[in-house]
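Chemist: From the sequence below, what's the structure:
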Amino acid sequence: MSWLALCVLTLAIHAFAADVVYIGKPDDDSYTRRQIETASTFYGLNVNSSGSVPSLLSSISNPKTVAIIINAAMLPILDSKQVFALMRHRAQPVSLLIAGIDDSTDTGALKQWSLGAVTGSRKLDTAQADGQYEVGDVSEITRQLSNSTLPFNRGQIFYLVLTPTTVTRSIISAQVKSATLSVFARTTVMGQSVFFSTSQQPTEIPVTADPYRQQHLFAAIAAPMMFLRYAGGDKVWHSPGDYANLTIDDLWLREPYGHVNYEELLQQAQQHNFHATVAFIPWNFDRSQPAVVSLFKAHPDRLSICVHGNNHIHQEFGPFEEHPLEKQVEDIDQGLARMERFKELTGIPYAAVMVFPHSVAPRATFAALKDANFLATANSLNVPSDAAAPQGAEFALRTATLDFATFPSLRRYSAENDIPRPQLAIDAFLGNPMLFYVHESFFASGIGAFNRTADTVNQIQPDTHWRNLGDIVHHLYLEKLRDDGNFDIRSYSASIEITNTHHRDASFYIEKKEDFSSPLVVLIDGQPYPYQKTGRILWLQVPISNGATRQVEVKYGREMNLASIDISKHSIKIAAIRFLSDFRDNEVSDTHLGRWFIRSHVAYRTAWNAGAAIIVLFIALFLVIGYRYRNRRASKRKQVFALPGKIQSK
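Modeler: This is a model prediction of the structure:
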């Protein structure tokens, strides 16, 4: 690509983001403004807040402006009629949010800007345990969050005093004991949608690796997140679809495996609309039963395979002190070679998505997976074992992250525990893929054990696509409409499929975070394609005809000859571990006591292992003492029997 073409591409990528006009005081560093900036950045919107008030007001007429936000402290200064006139004269409608309302906000101004729908704001001191936020059912705004609840994050709230009208709707309310207090509402003024949100007490919520952090973090910015998603429409980052998957760890293709009967599982998946992936241990590559293989081949829309370690020994991809990186790379390569052999033997494809055995791996293992061209890794935590969770909403509110070796790491939920419905509703609202996992013992209560979770997901988002993990990773990107009619794409995967569903030919401007630590090549539909490198971002422009699909891939690292890798099972230790694991899943788990032992051993593995070691030590000590005692007794008997002989000899 020529230097001029690269410059044109750079300008094209950066010049077409939509704007949010924010009008506040010149020295505004309020918590309200920080919330707006966080939500805007999350959605890929620019916040236009610099310059004089007249210049900001003139920006309302700019076609790039998708939303107007006015800090409530500015209401007495501004002319509401002027603002509404500027809004009405636009070719495209634009929404207005008046944010940061508290008990000091001018009540006369509130009445004027709302035509009497909002008459004031009051403060209520409350303990966090006293209540919760309730999201109303205003479907075009609340979307999948309709009728959900969100947690309190603070000890006081400001709420709106509303006058009931036919055009005024409360969107979020604080439910405190028996009181329902609106904190986010919408009305219509002169034909324009006007939103009102109250000020929130500043709250610092640490971002951790815990996936359930999401509810508190989202609750702190719920109002601007809902407003900007509504106001921005297709011009904010959004997912191309809604995806979900259930993965069952440790199984291989025998019927049944523990409490999993594949025929019955398939029936449940068809009746309750879900997809089940087996996290398959590559060591089992040559053990599949023909009937189960035929079932998987006949129903790829409901049953699939991904990769679960290699030998699945304890902490196989754990700390390098016990499992050096070189050995982990060997396991990655051997695991891939075994999975290729599995595909040859069965005809069943597999997704090169790694589910780590027991716990998530260190950061360098992520880089090794990337170098081996794995698609992604999916685990209960999406942060490597030797890393800290990145701060910020981008990481905290997304299922996937590229923050570690720029390799896709996805979080998933254990369906063996209750998953709060609001957690799933937030994921659906944000367009996050919802990934669940269980083990065979989960189905001890019946093969329909997952049905309730699947039904909840399908109720929250009826258009959910239940797919295998490979398909989900191939659609792991966000898109947004540009002002020039083309589309920006933010990819979280090195392999994506983009379908142009927009009823016209268009160019797609693709960005992906990259560390460029190893050689790479970009392929479009299997053919090399030029790209631009800007810092840690890989850019390219791809034209796609109406209705067409194009495959965009980034290939990394070393050449691998999988056929030359030894896939034999020569380790007696590993064979014994796999035999005992199968015995555990197929025999021990048949009883309540056995399942309790398995759960306890998984949760308290170190304690159980220490206890077992102590028991073995006591047994060994007992045997040694017993052996020595027995020898001593035998020695005394010999002496006693020898005495008469000695006397006679005298």
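
Chemist: Please count neighbours and contacts with C-alpha atoms only from this point.
Modeler: Noted.

Chemist: How about the contacts made by the closest residue to L476 other than its chain neighbours?
Modeler: Leaving aside its chain neighbours, L476 sits nearest to Y492 (5.6 Å; criterion: C-alpha to C-alpha, 6 or more residues apart in numbering). Contacts of Y492 were listed using C-alpha atoms under 8 Å, 6 or more residues apart in numbering, and they are A400, T401, L402, P408, L476, Y477, K512, K513.

Chemist: Second input sequence below; structure requested for side-by-side comparison:
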Amino acid sequence: MPAQALASRARLFSALERAHGVRFVATEPDSMEDLDAAIAFPPAQPASRGPLPLLIYSGRHPGPEQTATVVFGDGDGLDGRLRGQRLAERQTSVLTGRTLAAGEQLLASCGGSPAWVRQGPLQEVAGAPDELEPGEPLRSRVRAGRFLEVLALVHFLRQLPSVQPWDQPPLRASLVFDDPNLRSRVYGHIDYQELAVHARRHGYHAAVASIPLDYRSIDPGAAALFRENPAQLSLAIHGNNHERMELLRTGDYEAARSLGAQALRRTARIESRFGLQVSRVMCAPHEVCSDVMMRAMFRLGFEALTIEPLLSYPPEQSWGAGLDGFECARIGGGGLPVIPRYPLSADLDDLTLRAFLNLPLVVYGHHADVKDGLDAVLPVVDRINGLGRVSWLSLSRIARSSHLAWRKGSQLRVRMHSLLAQVPVPDGVERLLVELPHLGSVPADELELRFDGRAVPIEMGGDRSAHAVLPLATGAGTARLEVASAGAERYQDVAPPARRIWPVLRRATTEARDRVAPLRHRITG
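Modeler: Prediction:
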């Protein structure tokens, strides 16, 4: 309310509807019957403030400075990941002329003035969110430096009894180093033995994203360090040859499948020879990947792509989808889950906001980021570990845990943002309803769902949704769910690309540069 507030923010509320399974309707302050909750924008002043949950936006009243620190309270009414946090906000607003009334809880303050308060079912927050720009993702409004207006709305929606109570994945994290290989126990500024010890001491997991081209030569001692320290170290896939923009410029499907299959063949070879396990997660070189490449990877057996979301959001790009970066994984081109990742240099405040949004905290860097020692990662690691109980995992385990669950009576509803999941089934559950949010990226007839290894029929909904209803035997324990392509291909059967000397020469040059970097750093300081 007022009715114009909904009409003028159609894209914003449409994204929130899809994210939270709610429906917004336009109303006026004197007509709030049959509502589960209400949201008031200026100049609306609701006449009744009874038991109905109500969020009131005060309008923008600038704080003491253009950029200031928002200090969250520590009471039970606030999400635990926000309690006590101090985050910089560029669009600071405060509730002018306000002091806390009796029984009122301070949820957030700015410059010593209340910015978000709660009393019973009533909440009031400073500011008022604007409409999303065409193609702008909702995540851009809950990001370091700009968050409070939409964060308060998301928090309000989550607490409504009528909102679907999805069980989210646990707080998960992984620290990724791009490029290092296992030709020796040391690559550039990274010593794998020291990395394992450091990760164990400070409580984190490091995933090394290696280039499959480099798998031609592996040091047995380096491989042993990864086998013996699975809680601290893991491997993932970083391109194939690591040529410039190789995952983006591969616009032809045949070339894409050839490249992806070669990466998997090279990976399987070192797994078999050295007893290693490599996550079937592609860490995109240069943070780019085409839809055609994603489609090929899905069909070949990759479990996910992890990539830094684009900062721009041109409406003609698929990356501008309203919930891109807002869900634990986006379903990309061809049906491949896309897990967002961010550089070590990113604003630390965004870690708190990503945790609040239930996003995996995948942070990536390169060996040069630790040229002065591994303690360079501790600001990120300590910030993450300070957010609560964190599961530090390999990228494969993060990809496989990206699903939501919601039990209602004897039915367990599961929403798959992963391709492979082991779903615990509580006692008393008699059937699964599995939701597949893939249809924006892949036609329904290209999808297959497998339950404990056998294919099950997929039913279509009228809103381009897809689901499957699976009856369960008593005491099922765990259900193994797998989403696959009906056009799946064995990577072993795909012909490799034509041999070229340039990728080998280019990689030899960049690896030599990386390996002499510590010496150069000691000489130049």
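
Chemist: Could I get the TM-score for this pair?
Modeler: The TM-score (TM-score structural alignment, normalised by the length of structure 2) is 0.85; 517 aligned residues with a C-alpha RMSD of 3.8 Å.

Chemist: circling back: just the ones of the contacts of Y492 of structure 1 in strands?
Modeler: Among the contacts of Y492 of structure 1, DSSP state E puts A400, T401, Y477, K512, K513 in strands.

Chemist: Touching, the first one and R412? I think so.
Modeler: The reference is to A400 of structure 1. No. Applying C-alpha atoms under 8 Å as the test, A400 of structure 1 and R412 come out as separate, 9.7 Å apart.

Chemist: more crowded one of the two?
Modeler: A400 (26 against 21; other C-alpha atoms under 10 Å).

Chemist: ok, back up a step: which one among the ones in strands among the contacts of Y492 of structure 1 gets closest to G232 of structure 1?
Modeler: Y477 (18.1 Å; C-alpha to C-alpha).

Chemist: Which residue in structure 2 aligns with the closest one?
Modeler: With TM-score structural alignment as the criterion, Y477 of structure 1 lines up with H403 in structure 2.

Chemist: Distance of the residue nearest to A10 of structure 2 when sequence neighbours are not counted relative to N181 of structure 2?
Modeler: In this structure, A10 of structure 2 finds its nearest non-sequential neighbour in E131, 7.2 Å apart by C-alpha to C-alpha, 6+ apart. Plainly put, E131 of structure 2 is 46 Å away from N181 of structure 2 if you go by C-alpha to C-alpha, to the nearest Å.

Chemist: Please identify which of these two sits among more neighbours.
Modeler: N181 (24 against 16).

Chemist: Which members of the ones in strands among the contacts of Y492 of structure 1 are classed as buried?
Modeler: The neighbour count (16 or more other C-alpha atoms under 10 Å) marks A400, T401, Y477, K512, K513 as buried among those.

Chemist: Leaving out chain neighbours, which residue sits closest to the third one?
Modeler: The one in question is Y477 of structure 1. The nearest residue in space to Y477 of structure 1 (C-alpha to C-alpha, 6+ apart) is S491, at 4.3 Å.

Chemist: which ones are touching the one you found?
Modeler: L476, Y477, L478, I510, E511, K512, K513.

Chemist: Looking at structure 2 now, which of these still hold up?
Modeler: Mapping the contacts of S491 of structure 1 onto structure 2 (both residues aligned by TM-score structural alignment, their matches' C-alpha atoms under 8 Å) leaves L476, Y477, L478, I510, E511, K512 still in contact.

Chemist: if we can go back for a sec, arrange the contacts of S491 of structure 1 in a markdown table, one row each, with distance to K638 of structure 1 as further columns.
Modeler: Listed next are the contacts of S491 of structure 1 as a markdown table, based on distance: C-alpha to C-alpha, whole Å:
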| residue | distance to K638 of structure 1 |
| --- | --- |
| L476 | 81 |
| Y477 | 84 |
| L478 | 87 |
| I510 | 90 |
| E511 | 88 |
| K512 | 84 |
| K513 | 82 |
